Structure formats: C-alpha cells, structure tokens
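A.B. asks: Quick one, fold the following:
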Amino acid sequence: MRNRGLVSGTLAFFAGFAAVALFGTTALRIGPLLHLNLVEVSWLVAIPTLTGAFLRIPFSLLVDNLGRKTILLQLLLGLLGLLGIIFTLMHLNSLSSQLIYYLLLLFGALAGTGISTFSSGVTYVSYFFPQKEQGKALGIFAGLGNTAPGIFTTLLPFALSYLGLVYSYVAWALFLSIMILIYILVSIDPPFLHFLKEGKTRKDAEALSKSMGLDIVPSHSLSRSLVKALRSPRIWALVFMYLTSFGGFEALTEWLPLYWKSFLHLTPVEAGILTGTIYSLLTAVVRIPGGWISDRINGELVSTIAYLTMIVGSLVFLFAFSLSLAVVAEIIIAVGMGMANGAVFKLVPRYSPTAVSGASGLVGGLGSAGGLLLPPIMGYVATLLNFPASFLVFTILAIISLVLSVLLLRASEAMRA
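C.D. replies: Prediction:
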C-alpha cells in the first residue's frame, strides 16, 4: 500500500513537472512573430511557474478531502493546457496576434497546474508513511520528480529537431496522457481517507491508521490546517529556507543557461548540458539521500550542513572566471540545494503533523516563488557589477537560511534534553 502511494505520487509529480518543459522555448519563438515586447515575453515565460507555485496551496489542502482525485484533477488540467497550446500553435496564421498571446497565457497557466502537483503530492505521500520514514519517502518523491526539468531540458533540442514545435507538444501530450492512465490504475487513497470513505468515524479512522504505524492524519478542516500552519513560526522559517534552496533551484535553472552563454561564451547545446544534465539532475538526485540522512540523524542538522555547502558554492562562483572553476561551483551549490530540499520537507510533517496539507502548501507554494523573484534580482546585480557577482544573492540567502537552521537545531536539541 505504501509503495503504491509513493510510486503513483512520484509518477504524477514527474509527469506534471515535465508538462511545461517546452513552454519557455515556445515563448521565445513566438515573441518575435507576435512582435511582443520584453515585458510581454517575460509574462509568457513566467505564467506556468506562477500558477504552479500559487496553486500549490489550495490543491495541497484539497487532498484532505478528495485524496488521490486531487492530483488527477491537476494532471487533467495540465493536459488541457497542453492541448490548448497545440490548438493555438496550429492556428498561428488564422488568429490575431493579440488573441494568440492571450490564448498562450491561458493555456500556459493551465499547463502550469502540473507543477503544483508537488505540494499535493507531498501531502498525499505523507499520509502513507510514519514520521520516522518521512525523509526517505519525500526525498524519493521529490528527488525523482524533480529530475523532470533536467531530463526534458536535455531531450528538448532533439525533440525540436526531429518533430518541430507543434509535434513536440503532441508527443508531450501523449506522454502525459499515458502517465495519467498509469496514475489512475496505480493510485489509491491514503489509509485514513480510505477508512472514512468506508463509513468509519474520524476517531475510528485515526485509531486504525495508528495501528498501522501511521502517525500523520489530515486536519479536521481545510481552514484549520491552513491557519495552524500560518501561525507556526517554524513553518515560516521553512518557507524562507525552501525559497533559498528550491526557489533557488528553479532560479538557477533559468539563470545558468544565460550565465554559460553570456559570460563564458558556451554554445546553447553546451549550456543546456551543463544546466540540465549536470546541475538540474544532480540537485534532484541529491535530494533523495538528503531526505534519507535526515531520517537517520535529524533534518535540522542536515539543513545546517546543506546551507553551509550552498554558501561555499556561491562564493566559488564569485571567483569563477574559468569554465572548470564554474563547473566546480555548480556541483557544490547543486549538492547543497539538493540536501537542503530533502531536509526541509522532512521537517514539514514533523513540525505540523496535524496540518500537513496547509504546511506543505505554504512551504511548497511560497518557497517556490523564489523561482520568480530571484532571476530579476540576479539580473539587476549582474548589470550593476558583473555576472559572477549575481551569485552574492545566494550567499546572502544561504547565510540567513543557515542561521534559521541553527536556531531550529538548538530548539530541537533543547526539546530532547
């Protein structure tokens, strides 16, 4: 039962995250055709990430009532977005430029719903595992799911070369349709929700869940779950920490191709390999041992080590005026971010065991907003100083996150003393 929950949640997140892999390329190609200015192109590029970030909160809460149907709804909305983009691209010559732009904004936002499967998936998977196994389970879920950007960024040039833009979207839509079918066949409701659907009272459902070793159950109400998370200072600390590590991961996925091409003068293919295959995949995969180690020792200590590692990586970037040193910096910061991501979501259900849906929605939704906020800030710093100086943003964020980790670690040790 636990494995089915983990496998179906992981596959759904991987598929949802992969659904928007082509959209950035679409925005850049369509911009000149529609004579869009920089602001309009920026909105087009950002819209899937925007909806993917802020829809995490409501969809995470819905898991407490709808169970596995919540993620299915998100995947179907993502598929609808892909189909809408295909329709729009097939009618470029028959629709007005303004209509095409608004349609791409609409369908891009729908496709971005797939990204929001992260927080609903965290809530869904959490209900299948006890506290002592949360780090490993959520590390596998998020680590494997987060490989989607790296894998599809690597595949993207080949898909575009052989299939073209429209048929690349057709291939993506077929892939997502197959994954939705697999999810329908494999997924099951978490035990607590399954017991409620059988007609058992909440008290009996809690007792049966605890007899299975499951010590995390949904809140009595959606509003109570969110309010409880909002009132927790420790959850707000995790929000900032996750903004640094996962929001930073999203930001660097956008920023590094520009860094490689503009500062170190690499080709687009080389920039794609360094960003997608090395940085993105490494960050995602390291999240798995990050969560597993957090189960063995504690998440606060792992996050402390992780943010120290991030600081080292960002400082190396400041002095990386050669490709070899820049790659070393990229690897160091990727390891730090991956470990931090795994540790933070080990702590979410521990700090908020009766409000996991609200807490994971807040941490995942607001934390991922870093992917929207950080690239413009880095661009501003690079304009004022130089490209390497842009990584000072991560030095500052990682120092603040390190301080928060140490404070959480001391509080945890004091409680155990």
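A.B. asks: all contacts plus neighbour counts: C-alpha atoms, from now on.
C.D. replies: Noted.
A.B. asks: Any figure for the gap between residue 345 and residue 125?
C.D. replies: Counting by C-alpha to C-alpha, to the nearest Å, the gap from residue 345 to residue 125 is 12 Å.
A.B. asks: same thing with residue 296?
C.D. replies: 19 Å.
A.B. asks: same thing with residue 236?
C.D. replies: From residue 236 to residue 125 the distance is 22 Å (C-alpha to C-alpha).
A.B. asks: do the same with residue 314
C.D. replies: Distance from residue 314 to residue 125, by C-alpha to C-alpha: 33 Å.
A.B. asks: now swap in residue 152 and tell me
C.D. replies: Distance from residue 152 to residue 125, by C-alpha to C-alpha: 24 Å.
A.B. asks: ok so, going back, okay, and the common contacts of residue 345 and residue 125?
C.D. replies: Listed as contacting both residue 345 and residue 125 by C-alpha atoms under 8 Å, 6 or more residues apart in numbering are residue 138.
A.B. asks: how far out from the middle of the chain is the helix or strand where residue 341 lies?
C.D. replies: Here residue 341, judged by DSSP states H and E, is contained in helix 323-351. How far helix 323-351 lies from its chain's middle: 13 Å, per C-alpha atoms, centre = their mean, to the nearest Å.
A.B. asks: name the helices or strands packed onto that helix?
C.D. replies: On a contact count with 3 or more C-alpha pairs under 8 Å, 6 or more residues apart in numbering; DSSP states H and E, helix 323-351 meets helix 134-145, helix 233-242, helix 248-262, helix 281-296, helix 299-318, helix 356-367.
A.B. asks: before we go on, could you also do this sequence so I can check it against the first one:
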Amino acid sequence: MATPTSTTPESTTLPSSASSLVVRPGRWVDGWDAEDPAFWQSTGRRIARRNLGWSIFAEFLGFIVWQLWSIVVVMLPSAGFALASGEQFWLISLPSLVGATLRFPYTFAVARFGGRNWTIVSAGLLLVPTILLGIVVQNPDTPFGVLLLVAALAGVGGGNFASSMANITYFFPQREKGWALGLNAAGGNIGTSVAQLLVPIVVTLGAAGTLNIQLAGWMWVPLILVAMWGAWRFMDNLSTAKADVAGAAAALREPHLWLMALLYIGTFGSFIGFASVFPKLIADQFPAFSTFQVGSASLTLAFLGALVGSVARPYGGRLADRIGGARMTIAAFALMIAATLALILTLPLGSFWIFLACFLVLFLATGIGNGATYRMIPSIFAARGAATAGEAHSVGTQRKASAALGLISAIGAYGGFVIPQVLNASQAATGGYTLAFWGFIALYAALFAITALVYAVPRASLARHRI
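C.D. replies: I've put the predicted structure just below:
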C-alpha cells in the first residue's frame, strides 16, 4: 500500500496508511475516496471523525452567537435599557434573517476556500458580534440602531451551519452521511439551549443584585479562539470538495425543492423561531417565572425548549429511516397542531407549568420534524431520478439532492425571522399572541395536507415510491 506524500512537516499528523493520499501545504488533501472500503477502514474514518468533532464544536459556537440576543434582549430592561416590545422582537429576529441569507454563500465557501480554512475564518468572524455585544450593552444610552446593527452581525453564526454541513458531507461515505450530518446538525442546534442556560447564570453570578451583562458576549471569546486553533491544528481541506453551481441551478428548477423548503420552514423554522422568542414569551406571559434564583445566580427554564428540540432531531431522522420520512413528518405536524391548540386553550388558566409543558411538546415535535423532513430530501430526489430515468439529464440525481440539502436548510432558516415577527404583529394588533398561534395552526394543517397528499401517497412523478 502506498504511503502518502507530503512537502510539509504539518502533514505528519495524518495517518500514513492511505492509498494514493497526498497531503500538500496548508493541509490540503488529494485523493480522498471515502467510498473505498479499504481506505475508509485504514485511514479515512479517523480523519473524518477528527474533522467532524471540530466542525461540531465550531458550529455549536455559531448557534450560540446566532441566538445570543434571544436571551440578552429579556435582560436589557434590567440593565437600564428602555425598549418597546416591537424593538425587542426586531433584536431577536434580525439575526435569523441575516443568518438565513448568509447560508447561501456559506454553502459554496467550503469548495472555494477549503473546509479547514473556512472553519477558521467563519469561527473568527464570531468574535466580531460577541465583542461588540460586550461593549454596547454596557451603556443604556446606546442608540437602538447600534443595538440592531450588532444583533444583525450575530447572523454570521447562522451561516456556519451551511458551511459546516457542506464540509462534513465530503468526508463521509454515503452509508454514513446521515448519522454524521445528524450529529453535526444536533451539535449545532444545542448551542441555542446552552446559550440560554449559561448566559443568565454567568451575568448574575457574583453580581450582587446587578447584571454583568457584558459577559454575555465576552464569555464566548476564549472558546471561539479554541475553535479557531483546533480548526487550524486538526482539520483538513479536501481538494475533492467542489462547488456544484450546476447542481444547485438544477435543484432550484425542481418543484419538490420548493415544497420541501416550505415543509422545512414549518419544522426547522418553527424550532429556531420559537427557540429565539421563548425567553421573551415567558417574560411577557409569566414574568414571575422568567428567572429562578439559584444561590446568587439566575436561571431561566427557556433553555429546555431548544434542548428538547435539538435532542429529538437525530431520532426524527432515525424514525424516518424505519417508517418513512413522510409518515414521520405528518406525525410531527399533527403533534405541532395538537401542542399549539392545547397552548391556546390553556393560556387563560394562567398556569406557567402547563404553558411550559405545551411548548416542550411543540419543541419535541419540531425536532422530530427537522430530522424527518431532512431525511425526505435525498429520498425524494432518488425517486425523481427513478421516475425520469429515460430522460436526458445534465446533472445527476445525487448532485441535485446534495445541492438541495444546502438550499433547503437556508430557506428554512427564514422561519427564525418569520415566527417572531408574526408574534410581534399579533401583539401589536390584539395585545396578545393568540391570533398568531391560530395562524401557526393553519400553517401546520396546510403543511400536514401537502405532506400527506404529495409524499405519503404513491405518485407517478415519484416513481410510485412512498417517501
């Protein structure tokens, strides 16, 4: 078996048992073939797992930064800031709008700059919104426009998901992509929960009745520096990772991409939207339960929502493998409808614990739906390929499916902006959130029907496959 060649000492961290593996300066790796069983067993798996670990860590921090303002906003009044409810909703939702938009260029950045190189850069960009947050929240007279700009910059954390997923997909063989991408996604999603758990504790711990709110940004700087160092030291660039512009263009012409993007707005968009706004909803509806004192520190239970949704995501994918993605997505939307209806009916009771339970079921359903809808995408494109097997195609089914995963994840993230803004509009119009929740039920019912009619019933356009 050939030994990989290298021109730099830094490449000695790579195993030397790979066949035709060549390592060039800057940790560029040529000859990567994860589909070769011998290569994968001897060398590929170890390298891929090492890259996956640091990718998860960097993406985890990206989600933290992306959702920092969801918890900081509810603390600003205690720090002396006088913000209207509508202004708070804009600070919560704008990072999601920016992050969703950045997912499009971030998807292609890995092929352009290299997975390792872009992870270093994208992690480094997280320093900008965290440091600026630590500065601007120290002065209650900071203009709202400045706060809005810093919140918008936090959107760079949302873009990390797309580049991280695009990078990791190149490292793993087809038979292991699902689990690797599921771990990568869940590891990132859980960053929202960690931010909402730790920020209230850190900013109040030892603060003697005040808030060290600037620590909400500063506390993540050392971890970001570790992520940059880890990416530089241990990750690799694969020369086989190529930007597939033709695949993306072909996927955009596929009607099922737009249907799946709509479904993903309903599942992931609901998850990230409700996760970002949950601390504010608790503060508005049940101010006495907004925080709990644990010694000298404060704790909010809002983190439980994002935690439940994040943990449920991989299991949604696994259940979809067993009983079908469409069936699991239908079940997820049914559960989302039931949880939202229960929330509306029980709100007049004024019980925080029932409110929390309804939302946790809703988050559970969104997590299951995230995994199930994401699992549907390759199945749909495989079925489309079978249905059009006799037609001439310039772009293969697998290429279109791969491009569709990135595009759908970007479009679905816009739900993180839409959900808070719908709640904002409902509060401005009616003084409460009930109207918005009825609107969400109507949306989930429509998505339930689309999934059932298009994907749960065998159709000629999908080669009579049940997705």
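A.B. asks: Which parts of structure 2 are strands?
C.D. replies: 5-6, 22-24, 28-30, 237-238, 292-294, 297-299 (DSSP state E).
A.B. asks: Could you find the counterpart of residue 327 of structure 1 in structure 2?
C.D. replies: Matched to structure 2 by TM-score structural alignment, residue 327 of structure 1 sits across from residue 356.
A.B. asks: From the neighbour counts alone, determine which of residue 152 and residue 125 of structure 1 ranks first.
C.D. replies: residue 125 (26 against 20; other C-alpha atoms under 10 Å).
A.B. asks: wait, which of the strands of structure 2 is closest to residue 145 of structure 2?
C.D. replies: strand 297-299 (28.7 Å; C-alpha to C-alpha).
A.B. asks: packing partners for the closest one?
C.D. replies: helix 174-204, strand 292-294.
A.B. asks: let's see 6 Å
C.D. replies: helix 174-204 (3 or more C-alpha pairs under 6 Å, 6 or more residues apart in numbering; DSSP states H and E).
A.B. asks: Centroid-nearest residue for structure 1?
C.D. replies: Within structure 1, one residue has its C-alpha closest to the average C-alpha position: by C-alpha atoms, centre = their mean, that is residue 118, at 5.9 Å.
A.B. asks: which of the residues in stretch 162-179 of structure 2 are buried?
C.D. replies: By neighbour count with 16 or more other C-alpha atoms under 10 Å, stretch 162-179 of structure 2 contains the buried residues 162-173, 178.
A.B. asks: from those residues, which is closest to residue 125 of structure 2?
C.D. replies: Nearest member of those to residue 125 of structure 2, counting by C-alpha to C-alpha, is residue 163, at 13.4 Å.
A.B. asks: What spatial separation is found between the counterpart of that closest one in structure 1 and residue 356 of structure 1?
C.D. replies: Aligned by TM-score structural alignment, residue 163 of structure 2 pairs with residue 120 of structure 1. Distance of residue 120 of structure 1 to residue 356 of structure 1, given as C-alpha to C-alpha: 10 Å.
A.B. asks: same thing with residue 40 of structure 1?
C.D. replies: Here residue 40 of structure 1 is placed at a distance of 37 Å from residue 356 of structure 1 (C-alpha to C-alpha).
A.B. asks: Residue 11 of structure 1 now?
C.D. replies: To residue 356 of structure 1, residue 11 of structure 1 is 21 Å away according to C-alpha to C-alpha.
A.B. asks: Which of these two has more residues huddled nearby?
C.D. replies: Comparing residue 11 of structure 1 with residue 356 by other C-alpha under 10 Å, the one with more neighbours is residue 356, at 32 against 21.
A.B. asks: Count the residues that sit near the nearest residue to the more buried one once chain neighbours are set aside.
C.D. replies: Nearest residue to residue 356 of structure 1, sequence neighbours excluded (C-alpha to C-alpha, 6 or more residues apart in numbering): residue 349, at 5.5 Å. The local packing of residue 349 of structure 1 (other C-alpha under 10 Å) involves 27 other residues.
A.B. asks: again, but for the one 10 residues further on
C.D. replies: With neighbours defined by other C-alpha under 10 Å, the count for residue 359 of structure 1 comes to 33.
A.B. asks: Then residue 354 of structure 2?
C.D. replies: 15.
A.B. asks: Kindly report the same for the one 3 residues further on.
C.D. replies: Using other C-alpha under 10 Å, residue 357 of structure 2 has 15 neighbouring residues.
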